[in-house]
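J.: Generate a structure from the sequence data that follows.
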Amino acid sequence: MKWLTNLFTSNKEEKEPADPMKKFLIAGLGNIGAEYIHTRHNIGFKVLDRLVQQEGLEWQTAKLGAVAEYKLKGRTLILLKPNTFMNLSGKAIKYWLDKENIPKENLLVVTDDLNIPFGTIRIKAKGSDGGHNGLKSIQQLLSTSDYPRFRFGISDEFKKGQQISYVLGEWDEEEKAKLPERLDKSVEAIKEFTLSGLANTMSTFNGK
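T.: Have a look, this model is predicted:
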């Protein structure tokens, strides 16, 4: 009867709910539409597209965004590109956090940042929205600014009064040449976040 006991135990273990601490929501911010694909403001989408491409995954159209699921060494990563446009990013992120029962500390928001040199990575546990409409929406919907965010530097090489056209403009030729390596480094940082935690990821990748 020992084999029956083992079988029963095995079935019981398989039916247990997944550990929420091993599930993550990685949300890349951007705007939908062909005119935005190659803009600086869409770097969040571009980073996640790189991860999906590398791992042979596929985006699925789902509620409030495009979603892909990635399994990594016992972790489940829900990758999300909101289709709400940047200013309403929080709506999609809150929906998927609630739907998948993911704690806020396992959320990582990938976004552009004007205050950081091009391609530089800066990951933080919390912070203000810094005038970024996507982060502002997330803070409003989650009622907190305490959630991890991955800021990808796009620099501030624009003339006075040209911020909007710069952010919504496409990468220049020099940036395009450097972007693939920066995207690969960003994917490495996302994986490190899920496997080693926020502190280790910040130590390894910030400023790189």
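J.: going forward, measure contacts and count neighbours with C-alpha atoms only.
T.: Fine.
J.: which helix is the longest one in this structure?
T.: Longest helix in the chain, counting residues (DSSP state H): helix 173-196.
J.: Which strands or helices does that one pack on?
T.: Applying 3 or more C-alpha pairs under 8 Å, 6 or more residues apart in numbering; DSSP states H and E, one finds that helix 173-196 contacts helix 43-54, helix 198-205.
J.: Mind listing residues that contact it?
T.: Helix 173-196 is contacted by residues 22, 24, 46-48, 50-51, 72-73, 75, 106, 118-119, 121, 200-201, 205 when judged by C-alpha atoms under 8 Å, 6 or more residues apart in numbering.
J.: Mark which of these are buried, thanks.
T.: 22, 24, 46-48, 50-51, 75, 106, 118-119, 121, 201, 205 (16 or more other C-alpha atoms under 10 Å).
J.: The closest residue to G127 other than its chain neighbours: what's it in contact with?
T.: Nearest residue to G127 in three dimensions, chain neighbours excluded: S145, at 5.9 Å (C-alpha to C-alpha, 6 or more residues apart in numbering). S145 makes contacts with 126-129, 139, as judged by C-alpha under 8 Å, 6+ apart.
J.: Out of those residues, which end up buried?
T.: Buried among these by 16+ other C-alpha under 10 Å: Q139.
J.: For this structure, which segments count as strands?
T.: Remark: strands assigned in the chain by DSSP state E are 23-28, 60-62, 65-72, 75-82, 107-113, 121-124, 149-153.
J.: Before we compare anything, build this one as well:
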Amino acid sequence: MKKFLIVGLGNLGEKYADTRHNIGFKILDYLADSNDVSFVTLKLGDISTLKIKGRSLVLLKPNTYMNLSGKAIKYWLEKEKIPLENLLVITDDLNLPFGALRLKIKGSDGGHNGLKDTQDKLQTTKYNRFRFGISDEFSKGRQVDYVLGEWSDEENSKLKERLNVSAEVIKSFALAGVNNTMNQFNGK
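T.: Next up is the predicted model:
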């Protein structure tokens, strides 16, 4: 059975649960809930496994906090013997409009500390990342407050549909491959 590691980045704790920065956790929670699987707390994170059409998706929400996510990612890749090309890291992106989706095969960390640590621990920039746009609707000097702030009412009203599309991106990544998924979903 082909295995994939799907990692949602976020921070632990109730105070972060509904923040923009935790969209990675939120997407994985949505995917798990809609497929009737649940998470258990194991070494370096909360883990769930979802089986789809001969594929095994190991869902990981690192409990190392955002800025140290690479440690958990590296550990679970090695423990589950998952090749790097079957890794997908889900994160928020300030450079994309709210709800815009972008899958990439490689790239810079874009100033995102979770990706920076992942790149450092994996010693490569060539790993799949799935960026969920949170927009940049904040005033100068307020980036941290914005990222760690909760969704607006307008964003919340559109979030469920975006979470549903995000779950489809993950399934497509495992079933159709990264290139087909990029062609189908990027910019949608």
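J.: Work out the TM-score between the chains.
T.: Overlay of the two chains. TM-score (TM-score structural alignment, normalised by the length of the second structure): 0.99; 188 aligned residues with a C-alpha RMSD of 0.5 Å.
J.: Make JSON lines out of the strands of the first structure and add distance to L7 of the first structure.
T.: Below are those laid out as JSON lines (distance: least, C-alpha to C-alpha, whole Å):
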{"stretch": "strand 23-28", "distance to L7 of the first structure": "27"}
{"stretch": "strand 60-62", "distance to L7 of the first structure": "35"}
{"stretch": "strand 65-72", "distance to L7 of the first structure": "26"}
{"stretch": "strand 75-82", "distance to L7 of the first structure": "25"}
{"stretch": "strand 107-113", "distance to L7 of the first structure": "36"}
{"stretch": "strand 121-124", "distance to L7 of the first structure": "45"}
{"stretch": "strand 149-153", "distance to L7 of the first structure": "43"}
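J.: Quick check: which of those is nearest to N101 of the first structure?
T.: Among the strands of the first structure, the nearest to N101 of the first structure by C-alpha to C-alpha is strand 23-28 (8.4 Å).
J.: how close does the residue positioned nearest the centre of the second structure get to D153 of the second structure?
T.: Central residue of the second structure (C-alpha atoms, centre = their mean): I90, 1.7 Å from the mean position. Look at I90 of the second structure and D153 of the second structure: by C-alpha to C-alpha, to the nearest Å, they are 23 Å apart.
J.: Also D136 of the second structure?
T.: 16 Å.
J.: So those two - more neighbours on which side?
T.: D136 (15 against 9; other C-alpha atoms under 10 Å).
J.: from the contacts of S145 of the first structure, which is closest to A92 of the first structure?
T.: Of the contacts of S145 of the first structure, the one sitting nearest to A92 of the first structure (C-alpha to C-alpha) turns out to be Q139, at 12.5 Å.
J.: any idea how far G131 of the first structure is from that closest one?
T.: Distance of Q139 of the first structure to G131 of the first structure, given as C-alpha to C-alpha: 12 Å.
J.: got it, and S137 of the first structure?
T.: 11 Å.
J.: Just want to know which of the two has more residues nearby.
T.: Of the pair S137 of the first structure and G131, S137 is the one with more neighbours under other C-alpha under 10 Å, namely 19 against 8.
J.: Identify the residues contacting the more buried one.
T.: Contacts for S137 of the first structure (C-alpha under 8 Å, 6+ apart) come out as 87-91.
J.: same thing with E85 of the second structure?
T.: Residues near E85 of the second structure by C-alpha under 8 Å, 6+ apart: 127-128.
J.: From T19 of the second structure, how far out is it?
T.: 29 Å.
J.: ok, the aligned residue in the second structure for G28 of the first structure - how many residues close by?
T.: In the second structure, G28 of the first structure lines up with G8, judged by TM-score structural alignment. Neighbour count of G8 of the second structure, defined by other C-alpha under 10 Å: 26.
J.: and if you look at L198 of the first structure?
T.: So L198 of the first structure, with other C-alpha under 10 Å, has 22 neighbours.
J.: That one matches what in the second structure?
T.: Checking TM-score structural alignment: L198 of the first structure goes with V178.
J.: How about F45 of the first structure?
T.: Matched across to the second structure, F45 of the first structure falls on F25, judged by TM-score structural alignment.
J.: quick one: contacts for G130 of the first structure?
T.: With contacts taken as C-alpha under 8 Å, 6+ apart, G130 of the first structure has no neighbouring residues.
J.: whereabouts in the first structure does stretch 38-49 of the second structure align?
T.: Going by TM-score structural alignment: stretch 38-49 of the second structure matches residues 58-69.
J.: Pull the distance from that stretch to the chain's centre.
T.: Relative to its chain's centre, stretch 58-69 of the first structure lies at 13 Å (C-alpha atoms, centre = their mean, to the nearest Å).
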